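Participant: sequence and predicted structure, then a few things I'm wondering about:
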Amino acid sequence: MAGEILDNEGRGEAGWSWPPVHPEGRKYGLIAGVVALFFLLVLDWEIVGWPLLVLTFGVFAFFRDPRRIVPQDPDAIVSPADGLITLIRKVPPPLELQMDDGSGSAGLGTDEVIRISIFMSVFDVHINRAPVSGTLRRLVYIPGKFVNADLDKASEDNERQHLLMEREDGVLVGFTQIAGLVARRIVPFVKPGDMLAAGQRVGLIRFGSRVDIYLPAGTEPAVVLGQKAIAGETVLARIGQTRLIEGIAL
């Protein structure tokens, strides 16, 4: 994943700009805009046209795809999603990620690992990114329900897509895209066998959802409940580091 290098000594250039809209969302924004203009200019129904025009801007904003500055730390596991960290607990990995799938790709095993759950509201960026650099070994789509993605049972009941990455040193990191109440489609940008860089875009979930990430054994979170995570930038953990981190809500 090529990109501009910026560092803590002032190298590179930074500036604010309007974030681009991902191509996946442009068609929805254009459809909403055409319908809004039809009601405003053709039917002269302002009571319907203006709310639809506001909705059009909302659709474009939902599919925004801002640039992210990815930490170049080989031990860092970066957040795969924007959103609020709502759950941190020890659980067994999903069945689809536990065992060898027959392709020679080892799984995460059956022992409990730490799962960090990141809830994305409709106001968050919904482009998901790779948490580490490595090879995508597994991508498994599971149809399911559409209960509130903020609930713990969403990890097992909702429509979801499991991804398993293997770093060059053999460390495995799994994560799961989970659809929510409003979300109705998980869109992948990658396929098994792809070589991915940390922070590289791997897919999106339309309209409100959640992402779970499963930390390797012997690794503790570097974030706390209630913290806001930024995809590709927030370091969720560093492989092999275990220490208590506390936060104070002010």
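Facilitator: Thanks, I have it. Residues are numbered from 1 along each chain as shown.
Participant: going forward, measure contacts between C-alpha atoms and count neighbours the same way
Facilitator: Fine.
Participant: can I assume residue 122 is in contact with residue 62?
Facilitator: Yes - the pair residue 122 / residue 62 is scored as a contact, 6.8 Å apart, by C-alpha atoms under 8 Å.
Participant: which residues do the two both contact?
Facilitator: Common contact partners of residue 122 and residue 62 (C-alpha atoms under 8 Å, 6 or more residues apart in numbering): residue 207.
Participant: so between the two, which is more surrounded?
Facilitator: The residue with more neighbours, out of residue 122 and residue 62, is residue 62; 23 against 19, by other C-alpha atoms under 10 Å.
Participant: which residues does the more buried one contact?
Facilitator: 122, 123, 124, 125, 126, 207.
Participant: which residues in this structure form strands?
Facilitator: 76-78, 83-91, 113-120, 127-129, 134-142, 160-166, 172-179, 186-188, 195-196, 201-205, 209-214, 228-229, 235-238 (DSSP state E).
Participant: quick one: the closest residue to residue 114 other than its chain neighbours from residue 83, how far?
Facilitator: Using C-alpha to C-alpha, 6 or more residues apart in numbering and skipping residues adjacent in sequence, the residue nearest residue 114 is residue 90, 4.4 Å away. The gap separating residue 90 from residue 83 is 20 Å, by C-alpha to C-alpha, to the nearest Å.
Participant: okay, one more to line up with it:
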Amino acid sequence: MKANYREERNRALDKRKWIIVPDAMPMLALGIALTLIIYFWLGFPWAFIPFLFVIFTLYFFRNPERCVECKAEDVVSPADGVILAVEEVREDRFLNGPAVKVSIFLNIFNVHVNRSPIAGKVAYVFYQAGKFLPAFKGHASHLNERNYVGIVSENNPRNRVLVVQITGFIARRIVCWVKEGEVLQQGERFGLIKFGSCTEVYLPKGSHIFVQKGQKVRGGETIIGRFYNE
């Protein structure tokens, strides 16, 4: 059983490292088929339209390698994008107390793969159905469809983060590749949101925050904060 589990996990990890996210394959197959059909039926000028769709799909679902160079207590950005807000809140779902929420807006041209902010164990996964309001709206995080992933640091159980994948007006599907009990390395891919969205990360109150509103960040590379341990 353990050997089978390791083999399945290794296969899953390999797919997460594909240069194009595997979830794009059905769309790519459809786009290529339409391009070929229209090309042989109507000619190149008309086939150029579905061909552009193929190019856009390849671009949107790109899955670049990222080099994580930071300390164990550092928290890296879970997504590419722009910081929408940094605010103190109360988080009762996973952190169970005062927290700092960092909101990241992803436009349609950003890499949409989500990465683990810390190295640790996935202790909480929960999907919440909801609406599809524009992701840059402040109340979207409370009303939109979203998925929660709580991770506990492998070095200190007190250090934990909650990452929230949130859909937007265009984004209509959240993909999460991990389950409770899995162990993630810092910067490891764990899911994506299709076509424009918002990703939030909650840190315990007292954590040092290194980003501010309007700043651009890169998933798996930009250090957004650091745990404070007395």
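Facilitator: Happy to help now that I have it. Quick caveat, the model's predicted, so the values are computed rather than measured.
Participant: hmm, back to that, and the residue nearest to residue 114 of the first structure, what's its match in the second structure?
Facilitator: In the second structure, residue 90 of the first structure lines up with residue 88, judged by TM-score structural alignment.
Participant: quick check: its match touching residue 205?
Facilitator: Yes - under the criterion of C-alpha under 8 Å, residue 88 of the second structure makes contact with residue 205 at 7.4 Å.
Participant: overlap in contacts, the two.
Facilitator: The contact lists of residue 88 of the second structure and residue 205 share 98, 99, 100, where a contact means C-alpha under 8 Å, 6+ apart.
Participant: my guess is the last one meets residue 205, correct?
Facilitator: Yes - look at residue 100 of the second structure against residue 205 with C-alpha under 8 Å: they come within range, at 5.5 Å.
Participant: what's the matching residue for residue 199 of the first structure over in the second structure?
Facilitator: Per TM-score structural alignment, residue 199 of the first structure is aligned with residue 187.
Participant: what's the local residue count around the closest residue to its match other than its chain neighbours?
Facilitator: Setting aside the residues directly before and after it, residue 187 of the second structure is nearest to residue 220 in space (C-alpha to C-alpha, 6+ apart), at 4.3 Å. Per other C-alpha under 10 Å, the neighbour tally for residue 220 of the second structure reads 26.
Participant: the first structure: which residue goes with residue 220 of the second structure?
Facilitator: Matched by TM-score structural alignment, residue 220 of the second structure corresponds to residue 232 in the first structure.
Participant: ok, its match - contacts?
Facilitator: 68-71, 78-81, 129-131, 198-200.
Participant: how about the strands of the first structure in JSON lines, adding distance to residue 153 of the first structure and mean neighbour count?
Facilitator: As requested, the strands of the first structure are exported to JSON lines (distance: least, C-alpha to C-alpha, whole Å; neighbours: other C-alpha atoms under 10 Å):
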{"stretch": "strand 76-78", "distance to residue 153 of the first structure": "24", "mean neighbour count": "25"}
{"stretch": "strand 83-91", "distance to residue 153 of the first structure": "12", "mean neighbour count": "18"}
{"stretch": "strand 113-120", "distance to residue 153 of the first structure": "12", "mean neighbour count": "24"}
{"stretch": "strand 127-129", "distance to residue 153 of the first structure": "21", "mean neighbour count": "24"}
{"stretch": "strand 134-142", "distance to residue 153 of the first structure": "15", "mean neighbour count": "19"}
{"stretch": "strand 160-166", "distance to residue 153 of the first structure": "12", "mean neighbour count": "24"}
{"stretch": "strand 172-179", "distance to residue 153 of the first structure": "11", "mean neighbour count": "26"}
{"stretch": "strand 186-188", "distance to residue 153 of the first structure": "18", "mean neighbour count": "17"}
{"stretch": "strand 195-196", "distance to residue 153 of the first structure": "30", "mean neighbour count": "20"}
{"stretch": "strand 201-205", "distance to residue 153 of the first structure": "18", "mean neighbour count": "21"}
{"stretch": "strand 209-214", "distance to residue 153 of the first structure": "12", "mean neighbour count": "27"}
{"stretch": "strand 228-229", "distance to residue 153 of the first structure": "22", "mean neighbour count": "19"}
{"stretch": "strand 235-238", "distance to residue 153 of the first structure": "22", "mean neighbour count": "22"}
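Participant: turn the ones you listed into CSV, including distance to residue 57 of the first structure.
Facilitator: Output for the strands of the first structure, formatted as CSV (distance: least, C-alpha to C-alpha, whole Å):
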stretch, distance to residue 57 of the first structure
strand 76-78, 29
strand 83-91, 21
strand 113-120, 19
strand 127-129, 18
strand 134-142, 31
strand 160-166, 28
strand 172-179, 23
strand 186-188, 22
strand 195-196, 32
strand 201-205, 19
strand 209-214, 20
strand 228-229, 24
strand 235-238, 31
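Participant: select, out of those strands, the one closest to residue 154 of the first structure.
Facilitator: strand 172-179 (7.3 Å; C-alpha to C-alpha).
Participant: you'd agree residue 81 of the first structure is up against residue 121?
Facilitator: No - shown here, residue 81 of the first structure and residue 121 do not form a contact pair, counting by C-alpha under 8 Å, at 11.0 Å.
Participant: if you count what's nearby, which of those two comes out ahead?
Facilitator: Ranked by neighbour count (other C-alpha under 10 Å), residue 81 of the first structure and residue 121 place residue 81 first, with 33 against 19.
Participant: what lines up with that one in the second structure?
Facilitator: Taking TM-score structural alignment, residue 81 of the first structure has residue 79 as its aligned residue in the second structure.
Participant: same question, residue 119 of the first structure
Facilitator: Alignment note (TM-score structural alignment): residue 119 of the first structure maps to residue 105 of the second structure.
Participant: could you pull out the helices for the first structure?
Facilitator: 23-37, 46-62, 95-98, 154-157 (DSSP state H).
Participant: got a markdown table for the ones you listed, with distance to residue 143 of the first structure too?
Facilitator: Below are the helices of the first structure laid out as a markdown table (distance: least, C-alpha to C-alpha, whole Å):
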| stretch | distance to residue 143 of the first structure |
| --- | --- |
| helix 23-37 | 21 |
| helix 46-62 | 23 |
| helix 95-98 | 13 |
| helix 154-157 | 9 |
